[in-house]
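Trainee: following is a predicted model, sequence given first.
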Amino acid sequence: MTFKEKISKIGFILSLIIIIILAVLIFQKKFIKNFQKVKFSIKLIKIIGTKYGLKGPADVFFQGNKIIYIVDSGNSRILKFNILGKYIRQWGLQGGATGEFMVPLYGAVHNFNKGNPEIYIVDSGNSRIQVFTPQGKFIKEFGRSKNAKKMLVEPTYIGFANGKIYVANSGANDILIYFKTGQFYEKKDPKDKAKHNILKKPVSIAFSKKYIYVSDYKLSKILVFDKEFNLIGTIGTKGENGHKLFHPVGIVYKDGYLFTANYGRSIITVFKLSKGFNVIKSYNFGTPGIGGRNFNDESNISISKNGKYLAVADTNNNRIILYRIFGLD
C-alpha cells in the first residue's frame, strides 16, 4: 500500500469516527430532552391575603413575575403584594368619586410604547375603567358615555391586543374596543347567520397570535373568533362532569394552553390546543369546598409573564392561591 493510499484510508476512518460521534451526540441530546420533559401539572406553593380581611376577591393579576395585585371586590379596594406574599400597599374605598370603586371585578397591568406601567381596574358597579400608577395614584378614567352604543354596562374584563384595549361589556353582551388613550374605537357584537347575537354573557377574553377567546358565562363555552370577530369555533361543552364547563369566568391563554376558571364547578379546567382551537388534551385541577386545597367559586386567574406561576382568585374562600406551573410547552 502506497503512502498516499495509507493517508486516504486514515482520512476515511477519521471521517467515519467523526460521523459516529456526531450521531451519538445528536441522539444523546434528543434522549436527554425527551427524558427531562416534565408532565404538565400545577403545585400549590402559597396562600396570600388571609391576614388582610379579603371579602370576595374577584381577581388577581401579575405585574411581571414578582408583583401581585388583588381586586378585593367586597371591600372596594386594590391590594399589592410581592410574589412571596409580603404586603406592599393598598388603595380605594366604596363610592363613585375618582379613585373610589363600586364592585371592582378585574384588573390588569399594561404599558403602551414601553412607558411606565399603568394599572387598569374594571370598576363594574360604576360602569367605567379607572387607571392608576403602581403606587395607586389616579391617572384617568374612561367608558362612560351618553351614547348607548359606546357606554359600558357592568363590564367584567379588560385586556390588550393589537395596540387596542378590549373590554368585556357583560351588561350589554358585547365587546367594546378603545384606543390606548381610552377613546372609544368600536363595538363588537357578532351575529350568527340568522342575525342573532352570538354573545350571551361575555365575561372574559384571552388572546393568542391569531385568535380571540371569549368566555361566555351563560353559554358555558369558550367562543373562538378571528381578529375580525368572525366565529371560528368553540371550546368546551356545558356540563358538570369530566372536562365540561359550567358558567366559566376568567380565562388565560399561554403557550398553547387555555386556562379556565370553571366557576360553576369550582375547579380549574385547562385545554391544550392545536392550531389555536382544537382541543387535544384536557386537565382538571382542584376540588370544590371550603378552605384547604379546595376552590369555592373561583372567579379569575392570572399567569406570570415567565409562565411559571398561576394565581387564582378563590373568591368565596376569601383568598388568593399561588401555584407553580410545570411542563408548560
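Mentor: Sure thing, it's come through. Numbers count the residues shown, from 1 in each chain.
Trainee: use CA for all of it now, contacts and neighbours both
Mentor: OK.
Trainee: need the strands for the stretch 151-300 of the chain, in chain order.
Mentor: For the stretch 151-300 of the chain, the strands defined by DSSP state E, counting those that start in this stretch occupy 157-161, 164-169, 174-178, 184-188, 202-207, 212-216, 221-225, 231-235, 251-254, 257-262, 267-274, 278-285.
Trainee: report how many residues lie close to residue 248.
Mentor: As a burial measure, residue 248 scores 33 neighbours (other CA atoms under 10 Å).
Trainee: go ahead and confirm it touches residue 216.
Mentor: Yes - taking CA atoms under 8 Å as the contact criterion, residue 248 and residue 216 are neighbours in contact, 6.9 Å apart.
Trainee: rewinding a little: take the strands of the stretch 151-300 of the chain and lay them out in a markdown table including distance to residue 108 and mean neighbour count.
Mentor: Formatted as a markdown table, those follow (distance: least, CA to CA, whole Å; neighbours: other CA atoms under 10 Å):
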| stretch | distance to residue 108 | mean neighbour count |
| --- | --- | --- |
| strand 157-161 | 7 | 22 |
| strand 164-169 | 11 | 23 |
| strand 174-178 | 15 | 24 |
| strand 184-188 | 19 | 16 |
| strand 202-207 | 12 | 27 |
| strand 212-216 | 17 | 26 |
| strand 221-225 | 21 | 23 |
| strand 231-235 | 24 | 16 |
| strand 251-254 | 12 | 22 |
| strand 257-262 | 17 | 25 |
| strand 267-274 | 20 | 21 |
| strand 278-285 | 24 | 14 |
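Trainee: below is structure B, check it against A:
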Amino acid sequence: METLSVIQPYTLWDLTHHSIMYPSDILYLNGDYIIIDQYNHRILWIDNKGALIRSSCKCGGTKNLFQYPTSLCTDYHDSIWVTDRWNHCVRHLSGKGELLGSFGVYGTQPGTFSEPWGIGFNSGKLYVSDRNNHRIQVFDTQGNFITAFGNSGPDKEYFESNDFKRGFIFEHWKNISHKFLTYDTLFYDNEYTIGTFEYPQNLSLSPSGNIAVADTGNDRIQIFSSSGSLIESITTHAMPDKSDFFSDILFIDDDTLLITAELNNIAYRKSGNCVETYYTLPEGRLNCISKGANGDVIALDTWNAKLAFFK
C-alpha cells in the first residue's frame, strides 16, 4: 500500500442485467464474488467473468430467508454470515449458500437485535452492529452472546418521538442533532459523547482485532480495541469532500483504513495522518468496499448497480 496517494486505474462491471436493486455488500470468496442484492432480498454468486452462478431467492419472514439482508462476512471455514435486517437475526450459510443456522430475535436485551447491520469475524468471534439498539454485540460462532459495548447518544428524546416510530429519521434528525463548530470537533458538552452510537451501520476488523464502526448518526468513525475500549474518532469533517455521511469502512491492514461515503471516491487514512482521496469513480456512488483477488480493492456502486475493481 505504498502508493496510496496515487489515484488508481479501475475496471468496471455492469450488473444491471442481473436485475440487482441496491446491492449493499460484497465478499470475494474462493474465486467468486458474493453480492447482497438487498432490495430483492437475496444473495448472488458471480463468477470471475461477471456471470451469475447461483442465487438465494427466498424472501419473507423468519421461516424463510431474508428480509433486507445487509452485510456479510466469512470465517475460518469459508462459511458465510449474513445480517438479516428486518428479520432481526444473523444467518449462517455454507459457501454455496445452504442455510446452516441462524441466531437472534427482535428485542433490546443482550443477544437480541433491532435491525442488525454490519458484521465481521475475528479470532473466533462475530461482531455485529445492532443498529437501532445503538451498540456493537459480540457472539461466538454458535450464536452465544459474549459481550456488548456502546449505547445511544445523543438526542434520546427523538428516539421516542412519533417521527422516529414512523421511520422519518434522517432529514429532520440530522437538522437538529448534526452540527459541528469547527474542524474535528467531536462532541458538544452533554450532547455528543465519545463511545456512544447513533445508528451504527457498517464495521470492519483489523488483523489485530481493532474494530472500526461507521457511527452514521454521529457523522464519525469510531475505532475500538477488541475489548471495546475507544482508540479514536474520525469525523466527517476530516474527509477531503467534507461529506456528512459515512457509508462503509475497510481495514486493509492494521494501519490503513479505507472509507467511502456514497460519493464517487474512496478515501484512505494511515494511522496518525490526514484522510486523503485514494480511488475515484466518475459519476459513481461507491457505498461498500471489500478486498478482492491479488490485493485488489472492490467497490459496489449501489446507485448504478456496478462493480468497480481498483488495482
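Mentor: Great, that's in hand. Note that the structure is predicted; figures quoted are calculated from it, not measured.
Trainee: still on that earlier bit, which of the strands of the stretch 151-300 of the first structure sits closest to residue 3 of the first structure?
Mentor: Taking CA to CA, strand 267-274 is the member of the strands of the stretch 151-300 of the first structure nearest to residue 3 of the first structure, at 60.4 Å.
Trainee: name the helices or strands packed onto that closest one?
Mentor: Judged by 3 or more CA pairs under 8 Å, 6 or more residues apart in numbering; DSSP states H and E, strand 267-274 of the first structure is in contact with strand 257-262, strand 278-285.
Trainee: closest one to residue 56 of the first structure among those strands?
Mentor: Once those are compared by CA to CA, strand 257-262 is nearest, at 15.2 Å.
Trainee: list the residues that contact the residue lying closest to residue 111 of the first structure once chain neighbours are set aside.
Mentor: The shortest distance from residue 111 of the first structure to any non-neighbouring residue, by CA to CA, 6 or more residues apart in numbering, is to residue 117 (4.4 Å). Each residue near residue 117 of the first structure by CA atoms under 8 Å, 6 or more residues apart in numbering is listed here: 109, 110, 111, 133, 134.
Trainee: go with 10 Å
Mentor: The contact partners of residue 117 of the first structure, by CA atoms under 10 Å, 6 or more residues apart in numbering, come to 63, 109, 110, 111, 132, 133, 134.
Trainee: right, and the fifth one touches residue 90 too?
Mentor: No - under the criterion of CA atoms under 10 Å, residue 132 of the first structure is not in contact with residue 90, lying 11.9 Å apart.
Trainee: and those two? which has more neighbours close in?
Mentor: Legend: neighbour count by other CA under 10 Å for residue 132 of the first structure and residue 90, higher for residue 132 (18 against 15).
Trainee: quick one on the thing from earlier: would you format the contacts of residue 117 of the first structure as JSON lines with secondary structure and distance to residue 121 of the first structure included?
Mentor: Shown next, in JSON lines, are those (DSSP: H, G, I helix; E, B strand; the rest coil; distance: CA to CA, whole Å):
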{"residue": "63", "secondary structure": "strand", "distance to residue 121 of the first structure": "13"}
{"residue": "109", "secondary structure": "strand", "distance to residue 121 of the first structure": "9"}
{"residue": "110", "secondary structure": "strand", "distance to residue 121 of the first structure": "11"}
{"residue": "111", "secondary structure": "coil", "distance to residue 121 of the first structure": "14"}
{"residue": "132", "secondary structure": "strand", "distance to residue 121 of the first structure": "8"}
{"residue": "133", "secondary structure": "coil", "distance to residue 121 of the first structure": "11"}
{"residue": "134", "secondary structure": "coil", "distance to residue 121 of the first structure": "12"}
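Trainee: quick one: the helices in the first structure, in order.
Mentor: 3-36 (DSSP state H).
Trainee: okay, which residue is most central for it?
Mentor: residue 252 (2.5 Å; CA atoms, centre = their mean).
Trainee: residue in the second structure matching it?
Mentor: Aligned by TM-score structural alignment, residue 252 of the first structure pairs with residue 250 of the second structure.
Trainee: let me see the contact set for its match.
Mentor: 202-206, 211-213, 256-260, 268, 288-291, 297.
Trainee: can you rerun that using 8 Å?
Mentor: With CA under 8 Å, 6+ apart, residue 250 of the second structure has these contacts: 203, 204, 205, 257, 258, 259, 289, 290.
Trainee: ok, so of the residues you listed, who is nearest residue 146 of the second structure?
Mentor: For the contacts of residue 250 of the second structure, the closest approach to residue 146 of the second structure (CA to CA) belongs to residue 205, at 17.0 Å.
Trainee: my guess is the closest one contacts residue 212. True?
Mentor: Yes - between residue 205 of the second structure and residue 212 there is a contact at 6.4 Å, judged by CA under 8 Å.
Trainee: which neighbours do the two share?
Mentor: With CA under 8 Å, 6+ apart, residue 205 of the second structure and residue 212 have common neighbours residue 251.
Trainee: show me what residue 36 of the second structure lines up with in the first structure.
Mentor: By TM-score structural alignment, residue 36 of the second structure lines up with residue 71.
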